[in-house]
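# okay, here's the prediction I keep looking at, along with the sequence it came from:
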Amino acid sequence: MKLSRADIVRGWTDLWLGDRGLSAFLVLVFLALFLGPIVDWPTVRLLTSLLLSLLMVAGVVSMSRRPTVRWFAGMIALCAIVLRWLTHIVATSAIARWSSLISLIFMVLLTVGTLYKVYADDRPVTAHRIMGAVAAYLLFGITWSILYGLLDQVLPGGAFSITGTTGGFDAERQEKLLFFSFVTLTTVGYGDITPTHDLTRMFAVVEALVGQLYPATLLARLVSLEVSRRGSQPEKD
């Protein structure tokens, strides 16, 4: 039986809107997160931008079944994708700042949408939902790194002291802030990157609190949902 284009589109949409989409989304997050910093080649940076673009597109599709929400998120994602690719072509500070701002707005929406899909209802707790919870945790780190990058660009004199850098915002500095974000989220704190502005110090404290409270509260909610679901099932004789 030959599938029509509408059936194929419907199948992909159902995949991303369902629990399996959370697992696929986690794979995209891992690839976009770890590929660029490992291999410092211009071609790989382009590939990282491509993966981030795919991540945004997948995020739009999986965010909600409501067309209005997906349309709104799609417009923001489109602007973020265009601005990110422009940074490879026209490397101006204005484009970099707008790219960071629009990307930050979209990542906040994507993180909230992912959390809603994972924790909003009392469906059975599957491996896909657990992977979605992990993806949300990684999105926290990515979102905060974009926020740090934006603050580092707009605050006078920069917002961070980074060992081994001479100043000026570029892709390498953003990757170092990504490292700082996850170090802060996991409360490791190596000390080679330090916030130097009151605003960035405040956000670093908030991120550290989120990093501690998320496993203790939201991940525990998955356990409570599964326990309550099993408790509501009738006992078998």
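Arrived safely. Residues are numbered from 1 along each chain as shown.

# make it CA atoms for all contacts and neighbour counts henceforth
OK.

# now do the longest helix anywhere in the chain: distance to the chain's middle.
In the chain, taking DSSP state H as the definition, the longest helix is helix 198-232. Remark: helix 198-232 is offset 16 Å from the chain centroid, using C-alpha atoms, centre = their mean, to the nearest Å.

# same for it, what does it pack against?
Applying 3 or more C-alpha pairs under 8 Å, 6 or more residues apart in numbering; DSSP states H and E, we find helix 198-232 packed against helix 93-119, helix 127-154, helix 171-185.

# quick check: Ile146 touching Ser100?
Yes. Here Ile146 reaches Ser100: they are 6.1 Å apart, a contact under C-alpha atoms under 8 Å.

# quick one on the thing from earlier: what would the helices and strands packed on helix 198-232 look like in TSV with distance to Ser161?
Formatted as TSV, the helices and strands packed on helix 198-232 follow (distance: least, C-alpha to C-alpha, whole Å):
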stretch	distance to Ser161
helix 93-119	19
helix 127-154	10
helix 171-185	10
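
# can you tell me which of the ones you listed is most buried?
helix 127-154 (a mean of 22; mean count of other C-alpha atoms under 10 Å).

# and that helix with helix 198-232, angle?
170 degrees (axes from the mean of the first three to the mean of the last three C-alpha atoms, to 10 degrees).

# in the following helix or strand past helix 127-154, which residues are buried?
Note on helix 127-154: by DSSP states H and E, the next helix or strand toward the C-terminus is strand 160-162. Residues Phe160, Ser161, Ile162 are the ones in strand 160-162 that count as buried (16 or more other C-alpha atoms under 10 Å).

# of those, closest to Glu226?
Nearest to Glu226 among those, counting by C-alpha to C-alpha, is Phe160 at 42.6 Å.

# ok, the closest one - contacts?
Listed by C-alpha atoms under 8 Å, 6 or more residues apart in numbering, the contact set of Phe160 reads Asp152, Ile193, Thr194, Pro195, Thr196, His197, Thr200.

# the last one contacts Ala159, correct?
I take that to be Thr200. Yes. Thr200 is within contact range of Ala159, at 6.5 Å (criterion: C-alpha under 8 Å).

# what do these two both touch?
Counting by C-alpha under 8 Å, 6+ apart, the residues touching both Thr200 and Ala159 are Tyr148, Leu151.

# looking at the two, which is more packed in?
Under the neighbour definition other C-alpha atoms under 10 Å, Thr200 and Ala159 were set side by side, and Ala159 has more, 22 against 19.

# put this next to the first one:
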Amino acid sequence: MSVTRELPENAGFFVTHRWSILLGLLALLILLDGFDDHFVWADTIALWGLSLLFLGVVGATERRTTLRLIMAVPVVAWFAMILVSELWGAKMDGSLAVVAAILLFGSMLISFRQLIGPVHSEYERLSSGIFGYLLIAMIWGLIYWRIEVAHPGSFNLPDDVGQQRAPFVYFSMITMTTVGYGEITPAASLPRMLTGLQAIVGTMFVAIFIGRIVGRLK
């Protein structure tokens, strides 16, 4: 049986459509990632877009909960490091990557909570599930990218692909969907195990997600 949450009559547009908005923003960020090697401004826009995404996820978390407080701490750290980097030119790429990984993982967990918790709309539950699915692909893609940067040659890459982030997010998405075109393949033991694990996680997530949605719509 479906469980829905009543909202105040004056609830704003973001409150009633927050996961749909966050899903649209995440999709735009993934698409924008493909332009980072063509336009110098793409990285800057992606950085601030990711900041808005993190703020939106915190806003979508239930008020006065421990989870919201836990998520708010790295968000504050994220904005503080961005300001330090922009105002004083400090190199904080490594620290930003760590905080981003924490926030992405936390955002994924929060989106998964919507699959089992009460919501005001089943469409919002659907949006939060797709949001979490895309986040899994993004997180795995960032892991692949960092492995290749730390240990070049961990992946068999086309000649026109260097150490950009976007090809690894793409590889993650086609692995997640078990498409496997084959132009990028793991060449070391760790990425091979990770790609196999991701394929299993992706398949299980789709099965569980569809089961939850269909079960609640009955």
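Looks like it arrived, so ask away. All figures in this text were calculated on a predicted structure; none of them were measured in a lab.

# just to revisit the earlier point, Provide a ChimeraX selection command restricted to the buried entries of the contacts of Phe160 of the first structure.
Applying 16+ other C-alpha under 10 Å to the contacts of Phe160 of the first structure, the buried members can be selected in ChimeraX as follows:
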select :152,193,194,195,197,200
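
# just give me the neighbour total for the aligned residue in the first structure for Leu194 of the second structure.
Aligning on TM-score structural alignment places Leu194 of the second structure opposite Phe203 in the first structure. The number of residues packed near Phe203 of the first structure is 15, by other C-alpha under 10 Å.

# quick one, what contacts Phe203 of the first structure?
Phe203 of the first structure touches nothing, counting by C-alpha under 8 Å, 6+ apart.

# what residue is smack in the middle of the second structure?
Nearest to the mean C-alpha position of the second structure, by C-alpha atoms, centre = their mean, lies Leu135 at 2.7 Å.

# trace it over to the first structure, please.
Match for Leu135 of the second structure (TM-score structural alignment): Leu139.

# do I have it right that that match meets Leu109?
No. If you go by C-alpha under 8 Å, Leu139 of the first structure and Leu109 don't touch, sitting 10.6 Å apart.

# just tell me what Ile116 of the second structure corresponds to in the first structure.
That one, Ile116 of the second structure, aligns with Ala120 by TM-score structural alignment.

# what is the burial count for that match?
With other C-alpha under 10 Å as criterion, Ala120 of the first structure counts 10.

# repeat for Asp7 of the first structure
11.

# correct me if wrong, but it is in a helix.
Yes. Under DSSP: H, G, I helix; E, B strand; the rest coil, Asp7 of the first structure sits within a helix.

# what lines up with it in the second structure?
For Asp7 of the first structure, no residue is aligned by TM-score structural alignment.

# give the aligned equivalent of Ala166 of the second structure in the first structure.
By TM-score structural alignment, Ala166 of the second structure lines up with Glu175.

# residue contacts, that match?
Applying C-alpha under 8 Å, 6+ apart, the residues near Glu175 of the first structure are Pro37.

# repeat that for 10 Å
If you count contacts by C-alpha atoms under 10 Å, 6 or more residues apart in numbering, Glu175 of the first structure has them with Leu33, Phe34, Gly36, Pro37, Ser145, Ile146, Gly149, Ser181.

# swap in Gly191 of the first structure?
Ser161, Ile162, Thr163, Phe180, Val183.

# Arg201 is in contact with the first one, correct?
No. Contact status for Ser161 of the first structure versus Arg201: not in contact, 11.8 Å apart, counting by C-alpha atoms under 10 Å.

# spit out the residues that contact those two alike.
Looking at what touches both Ser161 of the first structure and Arg201 (by C-alpha under 10 Å, 6+ apart), the common residues are Thr194, Pro195.

# which residue packs closest to the equivalent of Leu109 of the first structure over in the second structure, ignoring adjacent ones?
Taking TM-score structural alignment, Leu109 of the first structure has Gly106 as its aligned residue in the second structure. Leaving out its chain neighbours, the residue that sits closest to Gly106 of the second structure by C-alpha to C-alpha, 6 or more residues apart in numbering is Met71, at 6.9 Å.

# remind me which helix or strand the one you found belongs to.
helix 66-88.

# tell me the buried residues in that helix?
Counting neighbours by 16+ other C-alpha under 10 Å, helix 66-88 of the second structure gives Arg68, Met71, Ala72, Pro74, Val75, Trp78, Met81, Ile82 as buried.

# who are the neighbours in contact with the match of Leu109 of the first structure?
Counting by C-alpha under 10 Å, 6+ apart, Gly106 of the second structure has contacts Phe54, Val57, Val58, Leu67, Arg68, Ile70, Met71, Pro74, Ala100, Phe112.

# how about Leu22 of the second structure?
Contacts of Leu22 of the second structure (C-alpha under 10 Å, 6+ apart): Phe14, Leu28, Leu52, Leu53, Phe54, Leu55, Gly56, Val57, Ala60, Ser127, Ser128, Phe131.

# map it across to the first structure for me.
That one, Leu22 of the second structure, aligns with Phe25 by TM-score structural alignment.

# and whichever strand or helix holds that match, what's buried?
Assigned by DSSP H and E, Phe25 of the first structure belongs to helix 19-38. By neighbour count on 16+ other C-alpha under 10 Å, the buried set for helix 19-38 of the first structure is 19-26, 28-29, 32-33, 36-37.

# just checking, the residue nearest to Gly106 of the second structure touches Thr61?
Yes. Using C-alpha under 10 Å, Met71 of the second structure and Thr61 qualify as a contacting pair, with a distance of 9.0 Å.
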